[in-house]
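> What shape does this take:
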Amino acid sequence: MLHQIYISIGSNVERDKYTRAGLNGLFAEFGELTLSNVYESEAVGFSGSHFYNMVVGAKTCKSVQQVCEILKSIENDNGRVRGEKKFAPRTLDLDLLLYDDVVTEDGVVLPRHEIDYNAFVLIPLCEIAGDVIHPVHQISIAAMLANYDQSQQKLWTIEFNWSPATL
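From the prediction side, this is the model:
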């Protein structure tokens, strides 16, 4: 059975390089990807370089756990350093936002809470999944964005072109 997944991509260290590397890794694992625009935003929760953020949609037969292991592996392959601080610079951050309409806190939190409070997640997610119903709130992602106070976080689209690398 094919499952619809949505993954956020973030980077604030060599942003262009690692955003592309993340896309290449996701394409290698999941094939065809649906891409939002890429957004630049200020770091949230710490003082640091601006981030690039986007959301990717894909289909997979893999389980939630397998998808999370793949994301962690792609991060590790791209120099992700895991530390004690939640808010810190990173080469690549890949988070599973939605997996069908699964709601769980067993090993991974789905849907990710960041959808509710981070513009750099909600806005690009809405671009590619506006009609999707949030499995907890039972309203569309577009309705969530319409109700969201966008004055708290500033972000802007950037010119970013990517096509799958020859694998």
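
> hey, let's count contacts and neighbours off CA atoms from now on
OK.

> Residue 110 contacts residue 100, doesn't it?
No: using C-alpha atoms under 8 Å, residue 110 is not in contact with residue 100, being 9.7 Å away.

> what's next to stretch 23-34, contact-wise?
Stretch 23-34 is contacted by residues 56-60, 70-71, 74, 128, 164-165, 167 when judged by C-alpha atoms under 8 Å, 6 or more residues apart in numbering.

> Filter the residues you listed down to the buried ones, ChimeraX style.
Per 16 or more other C-alpha atoms under 10 Å, the buried members of those correspond to this ChimeraX selection:
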select :56,57,58,59,60,70,71,74,128
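
> Roughly how far does the residue lying closest to residue 136 once chain neighbours are set aside sit from residue 93?
Distances taken as C-alpha to C-alpha, 6 or more residues apart in numbering put residue 103 closest to residue 136, at 7.2 Å, once the chain neighbours are dropped. With distances taken as C-alpha to C-alpha, to the nearest Å, residue 103 is found 21 Å from residue 93.

> run this one through as well so I can compare:
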Amino acid sequence: MTRIYLGVGSNTEREHHLRRGLDALEQLLGPLQLSPVFESDAVGILGTRFYNLVVAADCQLELGDLNAALKAIEAACGRREQSVAGRITLDIDILLYGDLRGRHEGVLLPRPEIVRNAFVLWPLALLAPEVQLPGSELSIAGLWNGWRGGQKVWPVAFDWHGQALTPELLLRQGLPAVDQAPGSGAA
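Prediction:
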């Protein structure tokens, strides 16, 4: 078994596609651990705001098989290579696959977006604060504490199978995290 972390996002019928994606991931991987859900502006594309979260699971699949299965889940949720510009029904990225580093079977690990995007790093830090980023001496929480990007990220209420994923305390804070360390009240 390999511990994996996946970034999951949608900016089209967000709630519907995230729930469908989580259902499919649960069928593929078994029990899931889920971060809170965050809203953020689109990065790298012109499009509407995304909902994002991070999923952790223990995986029996080899990396290439996992990547192919994730692409099939995206396609089943309406994602196509020739999708309408700026509209992403479901995006699932492998962030971490055990301690693998470098390019393996077409997947670059750890995924560079971990340290670049608050909508990946904040939920990952909440889900797996003590995990050390492969190739780094810092934990995920340490990376988040040092993050100084300019992206705005908001916690949003979201439930799956009757379980609220975003804690009420986080929702009450309600302010986007922008250029501040989580210790300052953002996380």
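
> before we move on, back to that, so who does the equivalent of the residue nearest to residue 136 of structure 1 over in structure 2 touch?
Mapped onto structure 2 by TM-score structural alignment, residue 103 of structure 1 lines up with residue 101. With contacts defined as C-alpha under 8 Å, 6+ apart, residue 101 of structure 2 is in contact with 108-110, 134-135.

> biggest helix in structure 2 by residues?
Ranked by residue count, the top helix of structure 2 under DSSP state H comes out as helix 14-29.

> how close does residue 40 of structure 1 get to residue 58 of structure 1?
Taken as C-alpha to C-alpha, the span from residue 40 of structure 1 to residue 58 of structure 1 is 22 Å.

> Same check on residue 64 of structure 1?
In terms of C-alpha to C-alpha, residue 64 of structure 1 sits 13 Å off from residue 58 of structure 1.

> List the buried residues in stretch 72-87 of structure 2.
73-74, 77, 79, 87.

> Please flag which of the residues you listed sit within helices.
Short answer: these in helices (DSSP H) are 73-74.

> Can I get the buried residues of stretch 72-87 of structure 2 in CSV including distance to residue 158 of structure 2?
Shown next, in CSV, are those (distance: C-alpha to C-alpha, whole Å):
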residue, distance to residue 158 of structure 2
73, 21
74, 20
77, 19
79, 22
87, 20
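
> In contact with residue 103 of structure 2, which residues?
residue 109.

> A strand includes it, no?
Yes: under DSSP: H, G, I helix; E, B strand; the rest coil, residue 103 of structure 2 sits within a strand.

> I'd like to know how far it sits from residue 127 of structure 2.
Counting by C-alpha to C-alpha, the gap from residue 103 of structure 2 to residue 127 of structure 2 is 25 Å.

> ranges for the helices of structure 2?
14-29, 63-76, 113-116, 118-127, 140-146, 168-173.

> for those helices, which one sits closest to residue 35 of structure 2?
helix 118-127 (5.2 Å; C-alpha to C-alpha).

> who does that closest one touch, helix- and strand-wise?
strand 37-40, strand 50-59, helix 113-116, helix 140-146 (3 or more C-alpha pairs under 8 Å, 6 or more residues apart in numbering; DSSP states H and E).

> ok and the second one relative to helix 118-127, angle-wise?
Taking axes from the mean of the first three to the mean of the last three C-alpha atoms, to 10 degrees, one finds that strand 50-59 of structure 2 is oriented at 40 degrees with respect to helix 118-127.

> mean distance, strand 50-59 of structure 2 to its aligned residues in structure 1?
Its aligned residues in structure 1 lie a mean 0.4 Å from strand 50-59 of structure 2 after superposition (mean C-alpha distance after the TM-score superposition for structure 1).

> Many thanks, have a good one.
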